[in-house]
Structures are given as structure tokens and as C-alpha cells.
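A.B. asks: Build me a structure from this.
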Amino acid sequence: MQKLGIIGTNWITGQFVNAAREAEAFELTAVYSRTEEKAEQFKTDYTAPEANTYTTLTGFFGSRGFETVYIASPNSLHFKQAKQAIEAGKNVIVEKPAFSNPDEMADMIALLADHPDQFLFEAARQIHEANFKIVQDAIAKLPSINGATLSYMKYSSRYDAVLAGEEPNIFSPHFSGGALQDLGVYVVYDALSWFGQPITVDYQAEMLPTKVDGKGVATLHYPDYDVTLIFGKTVDSYLTSEIYGGQSTIVLDNAGTIGQVDLYEDGGQKITSLGEQSLANPMMAEAATFATIIANHDTKRYHELLQLSQSVNAVLYQLRQSAGIQFDADQH
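C.D. replies: Next up is the predicted model:
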């Protein structure tokens, strides 16, 4: 297994560490946290007693004890930390959204060109799962494409803090937060992977007192159809998602975490189940994919993923501009 360092000791980091171990992809050998106590607790919680701990990024990135870093810090910190990692000769797996805007993305692409032996991946986990590819294949077989409605809404426990007058990171423009960045990125990845780059986009956002979006509806305009994206962090939704193709409709239980895929034909008279059972840990597929690309130096697949990440970054920014959402990172 390849050696892994982590930035961020929250639940999603733990899920990735478990996934990497179960997939026999990465072994945790270095933990960065602002406090030694949290770093040591993470080692204990995720059974990595031999891992080294660090409380400074200089010491962390100066270590030779790992080759790849997984970054799950607040969104606004991703760019600076990924830049440090690449300059230190590390591969990077950065949680979505990778960067706050196209300027940061362009700077990172230029840096990667100067470090051709390093890889950078955006951890958009669902695009590596079996059901995602099943949907992609099913779309290719439709007699036509007449649009789609993709939905992903989930109540955030941090929204209670907003209601109490606070500004948690995930709902703060200072940390590049909001519903579009956190959950909307999933359905933007879906749309661009399945339908390609839209001609124009617009976003009707429901704004919070913190000056970011709590939920909203985005529309991606294509030459012959529109794709509607519904996402939010202030409510729970149980809507299915649909992809329309003449008299055929592909129905997904959830566009962010695809557990069931059904094909409806002949006015709903014929229903075919296409999906596979999801992995217990939804991050296993991406961990295995990243490790394989690094091990095989598969630059073709790597650049496909990097190009997709750039496209998603551009559309997220266009949607934000449509809704008038500004981040501190946009001023740098």
C-alpha cells in the first residue's frame, strides 16, 4: 500500500482512511492537526499507532514518511495547502470542491505543469462508483436526450448554528462555503460527466444571513435541452432524479449517492433495474482509482479527471456569479 498523510481530523477524513485501508490502496502514516491531542486521538480512533503526528504544515510536508496527502480542511484552505504539497513533492487528493474559483485552478494547473511527477485529484467520490458508470452507459443507449432533473438535498447539522446567529465554516463566505459548494458540486459533476459542458448556466439561490446559499435551483442550458439541478443543506429531500430520453426515463434514488438505478420504458409498463449494490464505504472506489493511477502512472486517465475537475470548477464559479455569491478567496 502507498503511504498517506492527512490534513483534517473530521469524520470524512476517517471515512477516507477506512476506505483506503479496505481497498488496500493507502496506509495512514502521517497526521496533521493544529493540536497534538486531536492528532493522537485520530491515530487511536483509526488504528494507526505507527503514524507520525504534526502540528505545523512545514514539518508535515517536510516529512519523507508519506507520498500522498488527503486534504479535508475548510474549502478556502484547499488551494494553499495543495500548493504546499505539490511544491514538497507530494501527490494530492483534495476534497471537493477542490478550489474556490478559476484563478486558483489556473494557478494550480500551472504549478502541476512544473511538477509533472505529481498527481492532484479532486475527491468527487460518486464518479468512480459502479452505479455512476451504469447511468452513463444507460444514457448512451437512450434514443434521445431531452433533459434531466438531478436532486441532492440534505439537512446539515451545522445549519442549527446558523439559525442561532452563528457562522460555521461550511456556511461562511470566508471559508468558501454554501450549498452549491458542498452538495451542488455532486450534481454538477453528474451533469458535466453525463451531458458535457453547458452553453450557459443560471442559479436561483435562497440566501442565508451569512451571505451564502442555503439551497437553490440551478439550470444548465444545452443546445436541445436543459438540465435542472436541485440541491440544499437546509432541508431534507426524498425526490428521485430523472434523465429523460423520449419514451424512456432513467430514475435514480439519489443523484449524490446513487444506490438504485431503474429504466422506465413504454409509459412505465416496463421497469428494468440496472443498479448494483453500493459498497459499504462509498469512498472505496475513489481510493482504489487514485492509488491505481499513481502506481501505474496512468497519465491518460489522470488528465481526463483533471480536465473534468477544471470544467466543474468553472461551472461552479459561473453559477455563483449568476446568484451574486462572493467569497473572500475571489479577492486574492
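A.B. asks: For the rest of this, base every contact and every neighbour count on C-alpha atoms.
C.D. replies: Will do.
A.B. asks: and R34, helix, strand or coil?
C.D. replies: coil (DSSP: H, G, I helix; E, B strand; the rest coil).
A.B. asks: same question, L192
C.D. replies: helix.
A.B. asks: this one next, for a side-by-side:
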Amino acid sequence: MLKLGIIGTNWITQQFIDAATASGEWQLSAVYSRRLDRADEFASQNGTPETFDDLTTFMTTGDFDAVYIASPNSLHFSQAKMAIEAGKHVIVEKPAAANQAEFEQIDETLKAHPDVLYFEAARQIHEENFKRIQAKLKTMARIQGATLTYMKYSSRYDAVLAGQEPNVFSLKFAGGALQDLGVYLAYDAVAWFGMPDDVAYYPTLGPTKVDDKGIAILRYPSFTVTLNTGKSSNSYLPSEINGLKDTLVMDNAAELAKVTYYDADGQAENLGVAPDDNPMLAEARDFAAVINDPVKHTQTYQAWLQLSRNVNKLLFNLRQSAHLYFSDTERDTPAE
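C.D. replies: Prediction:
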């Protein structure tokens, strides 16, 4: 049984703990929060005795094999780096890092600690329906493009409209629609089609100057992929991948609850399976399998890590195209 430490005590942390527990591979062993009373409350709810409000003490003395990081986006890099240096495996919520410079430092830190594994928690790439789409694409004679949508009204947007600046809508904390829901679409595009030749992002900036919503255009040699994301509105549009006469349709490009293939005659084939009740269950199982037998899963792990690098690069290049910066340093760093 792998021992799990957590950073963050919000709803997504609880969802991951529930998934990890349901997988039968993990047990929660340590909780960190900036407020000890909150750490104690969260730990009590989950039957865990060890709590911390000092991050260094948590990393160096906490009894856990891997840490799940679900803090504000801007803290992912520094906390992951600290964990790697402490010899802890890392599961970091997306986005793994705010920019390419941070990801390059993570890579260097991993090289210095070769026994430590690092995962970005991009949950949908571990799910069965994602893999079925990937397999079906290989059978389609010609791909002519895709339109991928994931747009949901954020529970924190009411606060934005009231004049506040929640972390997920703050440039200081590397927030915005692209860095949140847009990551799912970026993973879809890179995993299914590879890295694009050219990109452009057209954001709609809100009161806090982050992208409340936006449209990204990814240009490939023979087709274009459009990503439509946002946190200030709801969308119920399906997502499509267009072949020559055939089409793959998803109810949602991130949650992938329903996947349908339409052949050249318009005949529908249900490709999907019913998703797990907890959408993080598949990744919890996969991460445990790799940690328990890293030699057996070396190729898979390296593929995930490279995919994470590429997605990070894509997100950075999209923001650069829109002159959407999290720091002055980014203004001086050209897109690649």
C-alpha cells in the first residue's frame, strides 16, 4: 500500500483521495495546509493523524511515498521541486508548471534524483474513452480537423463579478481559463494530433485581466484544430474530430462520457463505455502501477512525461501569442 501526502484541502483533493482509496493502492498518510486547524479538520474527516502547517517539515519528515499537489497554479512548480529534492514522488494537478522555464527546472531536478517519479494529473488521458478515441483515429483514412470545447461557469466567478480576485482568476497565481479547463483540450490535441506547427490564442479578458474565456487555433500541416474554453459561461456544444466522410463526436472533450463514431453513411457506432463514478480513479491506479514497478512501465512513464512537457510548451506559446503574461520575465521569453 502506497502512502500519500497531500497539499491542498479543497474539493479536488478530496476527490483524488476518494479515488486513491477506491483503487485499493493508496492510503492517506499526511496532510499539509497553511492553516493547521484546516489540516487537522481535513485529516480527521479522512482518518489520518499526521498534519503539518510547515511545508519544509512536511516534505522532510512526513511519512508518505508520494505527494499530491493541488495548490494554486503558481505554487505547483516550487512545491513539486521541493518534493523531488526530498525524495518524494510527485502527482501535481494541472497545469504542472506556469511556463517552460519552470518545467525545464523540474527536468533538471528529476535528473539529479533519478529514483523520483513525476506525474501531471491530466486525468482524462488515463480513461478508457480517451484511449478508444486515440485508437479509432488510427483507423480513419484522413483527418481534416477538430473542434474541441470545454467551458463551465466557475463557482468562483461570482466573486470576480463582485470585485474580488480569486486565485483561479489571478495573474499572480497563474490563473485563467486556458491554464485550467484549457489544459484538458491541450492534452487532447497533443495526444491525438501531435504538436502543431503554429498557434494563436484569442482570449476574452475579464475584470482581473486573466482570460475568462478564449479560442485557440492550432495549425497542423493539413488541418486546423480549434480549442474553445472558458470559466465565465457554460457551453453544451459537442466536440468533433472530422475525417473525410466520417466523424468522431464527443459530448465533452474533457469528461468524455459519451463517444460516437459516424461512418461515411452516417451510421452511428457507440465507442464509449460508462465512465467511472470518480473520474480520477483511472489515474490513481495508473500512478500506483508505475510507482510499484517503474522498470516495467518505463516507456509509459516517459511518454506521459514527454506529453506533459509538450502540453506545457503549447500553453506557454498560446499565452505568448496573446501577450498574456504571468510575470515580466515571460515578456522577454519568445515562444518556440
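A.B. asks: After superposition, what is the TM-score?
C.D. replies: Overlay of the two chains. TM-score (TM-score structural alignment, normalised by the length of the first structure): 0.97; 329 aligned residues with a Cα RMSD of 1.2 Å.
A.B. asks: So for the lengthiest helix in the first structure, what gets flagged as buried?
C.D. replies: Longest among the helix segments of the first structure by residue count, using DSSP state H, is helix 299-323. Residues of helix 299-323 of the first structure classed as buried: 302, 305-306, 308-320, 323 (neighbour count, 16 or more other Cα atoms under 10 Å).
A.B. asks: middle-most residue in the second structure, spatially?
C.D. replies: K94 (3.2 Å; Cα atoms, centre = their mean).
A.B. asks: give me every residue that touches the alignment partner in the first structure of that residue.
C.D. replies: Counting by TM-score structural alignment, K94 of the second structure lines up with K96 in the first structure. Going by Cα atoms under 8 Å, 6 or more residues apart in numbering, K96 of the first structure touches 75, 122-124, 181-182, 185.
A.B. asks: Map V227 of the first structure onto the second structure.
C.D. replies: Checking TM-score structural alignment: V227 of the first structure goes with V225.
A.B. asks: just checking, next helix/strand downstream of the host helix or strand of its match?
C.D. replies: Assigned by DSSP states H and E, V225 of the second structure belongs to strand 224-230. Remark: after strand 224-230 of the second structure, the chain's next helix or strand is strand 239-242, criterion DSSP H and E.
A.B. asks: what's the longest helix of the first structure aligned against in the second structure?
C.D. replies: Using TM-score structural alignment, the residues of the second structure aligned to helix 299-323 of the first structure are 298-322.
A.B. asks: Count the neighbours of the counterpart of D262 of the first structure in the second structure for me.
C.D. replies: Counting by TM-score structural alignment, D262 of the first structure corresponds to T260 in the second structure. Other residues within reach of T260 of the second structure, judged by other Cα atoms under 10 Å, total 18.
A.B. asks: Okay, helices next: where are they in the stretch 151-300 of the second structure?
C.D. replies: Here the stretch 151-300 of the second structure has its helices, by DSSP state H, counting those that start in this stretch, at 157-161, 181-193, 281-292, 298-321.
A.B. asks: superposed on the first structure, where does the shortest one end up, distance-wise?
C.D. replies: Comparing helix 157-161 of the second structure with its match in the first structure after superposition yields a mean distance of 0.9 Å (mean Cα distance after the TM-score superposition for the first structure).
A.B. asks: before we move on, what about the last one?
C.D. replies: Once the two structures are superposed, the average separation between helix 298-321 of the second structure and the matching residues of the first structure is 0.6 Å (mean Cα distance after the TM-score superposition for the first structure).
A.B. asks: That helix packs against which elements?
C.D. replies: Other helices and strands packing on helix 298-321 of the second structure, by 3 or more Cα pairs under 8 Å, 6 or more residues apart in numbering; DSSP states H and E, are helix 100-112, strand 118-121, helix 181-193, strand 198-205.
A.B. asks: Mind doing that once more with 7 Å?
C.D. replies: helix 100-112, helix 181-193, strand 198-205 (3 or more Cα pairs under 7 Å, 6 or more residues apart in numbering; DSSP states H and E).
A.B. asks: so which of the ones you listed is the most packed in?
C.D. replies: Highest mean neighbour count of these: helix 181-193, a mean of 22 (counted as mean count of other Cα atoms under 10 Å).
A.B. asks: which residues of the first structure does it align to?
C.D. replies: Aligned by TM-score structural alignment, helix 181-193 of the second structure falls on residues 183-195 of the first structure.
A.B. asks: chain center to the matching stretch: distance?
C.D. replies: Between the centre of stretch 183-195 of the first structure and the centre of its chain there are 10 Å (Cα atoms, centre = their mean, to the nearest Å).
A.B. asks: same deal with stretch 186-204 of the second structure?
C.D. replies: 14 Å.
A.B. asks: And stretch 124-131 of the first structure, by the same measure?
C.D. replies: In terms of Cα atoms, centre = their mean, the centre of stretch 124-131 of the first structure is set 10 Å apart from its chain centre.
A.B. asks: Equivalent analysis for stretch 36-47 of the second structure, please.
C.D. replies: So, by Cα atoms, centre = their mean, the centroid of stretch 36-47 of the second structure is 26 Å from its chain's centroid.
A.B. asks: mind listing what's buried in it?
C.D. replies: Neighbour-count burial for stretch 36-47 of the second structure flags 38-40, 42-43, 46 (criterion: 16+ other Cα under 10 Å).
A.B. asks: N317 of the second structure and V90 of the second structure, how far apart?
C.D. replies: 25 Å (Cα to Cα, to the nearest Å).
A.B. asks: ugh, wrong one, D63 of the second structure
C.D. replies: From D63 of the second structure across to V90 of the second structure, the span is 14 Å (Cα to Cα).
A.B. asks: Next: A200 of the second structure.
C.D. replies: 31 Å.
A.B. asks: T247 of the second structure and S239 touch, don't they?
C.D. replies: No. Counting by Cα atoms under 7 Å, T247 of the second structure does not reach S239; the two are 10.3 Å apart.
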